[in-house]
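Novice: have a look; sequence and predicted model below, questions after that.
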Amino acid sequence: MMDAVTELSGIGVRGRLRLATEALHQRVEQHLDLDRDMGRDDYIALLIRFFGLYAPLEQTLSELHWTPTGLDFEARRKLPWIAADLADFGLDAGARAALPQRKSLPRPGSIAAGLGVLYVVEGSTLGGQLILRRLGPKLGLSPTFGGRFFASYGADVGRMWRAYVAAVENLGGDEGAVAEIERAAIDAFHLFGAWFAGLERGGATISPGGADG
């Protein structure tokens, strides 16, 4: 009989991550509640919440040495898109600097841990364009106005995801590294879930420049 590690190795690192985080992923989606009837203020509040998490998160990820993975982290930054989307709704640099951000963010201690965090961040791009297509007509969003974050890589979203998957699968022979990727992905989903639960408590504020009308 195969032991657990041998059996899991047959589904690859990506499969292990999906199994380990499926319930947590669903919980984050419940907090985001992107299927609700969302108005412009709701959408701006959502962007503000993303900004408050991605600003410190990308800073910690940028401190890792990504070259051995073959991934260009700078090309994967999402914060500039969020900032530009908020600017479209009247939040200038000063207003964005005053937005609440997640404090005391845990720092990934290794590139494997960083890859675990990226599983959550990069995975979110896969459904982002569907969200934009649904919300765009109602809210006046496009990949060049208010919807850059959800449009993400545009036509390159599949290629960017496959490059990420290749990077984690390259570590498939190192059980210690794979376990670290898995733990970091689980922790990242917990982080996202706790942060976006703030949306349900009214945890994002909107400047006057982002009001409807």
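Specialist: All right, it came through fine. What you see is a predicted model; the values in this text were computed from it and never measured.
Novice: hey, let's count contacts and neighbours off CA atoms from now on
Specialist: Noted.
Novice: mind checking the SS state of Leu105?
Specialist: Taking DSSP: H, G, I helix; E, B strand; the rest coil as the rule, one finds Leu105 in the coil state.
Novice: my guess is it contacts Leu57. True?
Specialist: Yes - using C-alpha atoms under 8 Å, Leu105 is in contact with Leu57, at 7.2 Å.
Novice: Gly90 belongs to a helix?
Specialist: No - using three-state DSSP, the secondary structure at Gly90 is coil, not a helix.
Novice: on that earlier part again, Leu105 and Leu57: which has the busier surroundings?
Specialist: Leu57 (22 against 12; other C-alpha atoms under 10 Å).
Novice: let's bring in a second one:
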Amino acid sequence: MQDATIDYTQDRKKEFLKRLRMHTQSQHTALEEHPLSVSLFKEEVNLDDYLRYLKAMYGVVAGFEEAYYPILKDWVPAIELRRKTPWLAQDLQLLKSDIPSSISVPTFLEYSPNPAYLLGKMYVMEGSALGGAVIYKHLQPKLGFSPEEGGRYFYGYGSQTAGMWRAFLEVLTTQALVENAEPNILKGAAEQFVAIQTFFDTQLLVSR
């Protein structure tokens, strides 16, 4: 009986993740097709493209961690190990680039105490670490950086990436089974993709 209950719970979690991916598919694709994202995969990608993206992500990541980590720490174990602002700051400093001031932190990051909604947002931020591993493999031979020399952010969790992702998904899917939590998670994830894209748009205007 217990094994059957466990299997049923795992099936529900898997089905939820499928719904989450489907619900955010169009927003995810739109962000991947944003000019700042596309620039990293150009055959002739250069340091300016790279720094422009890092500065944009600094605003997104710093804003997210400043606004939401104090709340999420009660829901995500060892959340401090997931901070990525220091990685971005390290890369920008090593590459002799200015670190955006706090004024640049996105104003779209509205406060919300709902943990399910915030976990939905964090799903997008943690998922970026998976994409970062792909970007790292593409950029490393072209720009010649390493985790210690300009590539810390995209290197991310390194060999721990899969484990960190699974640990977060366990928190997320467990919360999703709580009554009325799923709609809030779906809403948070979709809105975070859109929020990042909106902020990227402002950064394109700034860089012109």
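Specialist: Sure, I can see it. Only a predicted model underlies this, so the values are computations on that prediction, with no experimental measurement involved.
Novice: care to give me the TM-score?
Specialist: The TM-score (TM-score structural alignment, normalised by the length of the second structure) is 0.85; 194 aligned residues with a C-alpha RMSD of 2.1 Å.
Novice: in the second structure, which residue is closest to the centre?
Specialist: In the second structure, the centroid-proximal residue (C-alpha atoms, centre = their mean) is Met125; its distance is 1.8 Å.
Novice: what lines up with that residue in the first structure?
Specialist: Using TM-score structural alignment, the partner of Met125 of the second structure in the first structure is Val121.
Novice: which SS class is its match?
Specialist: Going by three-state DSSP: Val121 of the first structure is helix.
Novice: contacts only, for the residue nearest to the centre of the second structure.
Specialist: Neighbour list for Met125 of the second structure: Val61 [criterion: C-alpha atoms under 8 Å, 6 or more residues apart in numbering].
Novice: please apply the same query to Arg83 of the second structure.
Specialist: Glu65.
Novice: aligned against the first structure, show me the partner of it.
Specialist: Match for Arg83 of the second structure (TM-score structural alignment): Arg77.
Novice: separation between that match and Glu122 of the first structure?
Specialist: 10 Å (C-alpha to C-alpha, to the nearest Å).
Novice: ranges for the helices of the second structure?
Specialist: Here the second structure has its helices, by DSSP state H, at 2-32, 35-39, 47-72, 85-94, 115-143, 152-155, 161-176, 181-207.
Novice: make JSON lines from these and add distance to Ala78 of the second structure to it.
Specialist: Below are the helices of the second structure laid out as JSON lines (distance: least, C-alpha to C-alpha, whole Å):
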{"stretch": "helix 2-32", "distance to Ala78 of the second structure": "22"}
{"stretch": "helix 35-39", "distance to Ala78 of the second structure": "29"}
{"stretch": "helix 47-72", "distance to Ala78 of the second structure": "10"}
{"stretch": "helix 85-94", "distance to Ala78 of the second structure": "16"}
{"stretch": "helix 115-143", "distance to Ala78 of the second structure": "14"}
{"stretch": "helix 152-155", "distance to Ala78 of the second structure": "19"}
{"stretch": "helix 161-176", "distance to Ala78 of the second structure": "10"}
{"stretch": "helix 181-207", "distance to Ala78 of the second structure": "21"}
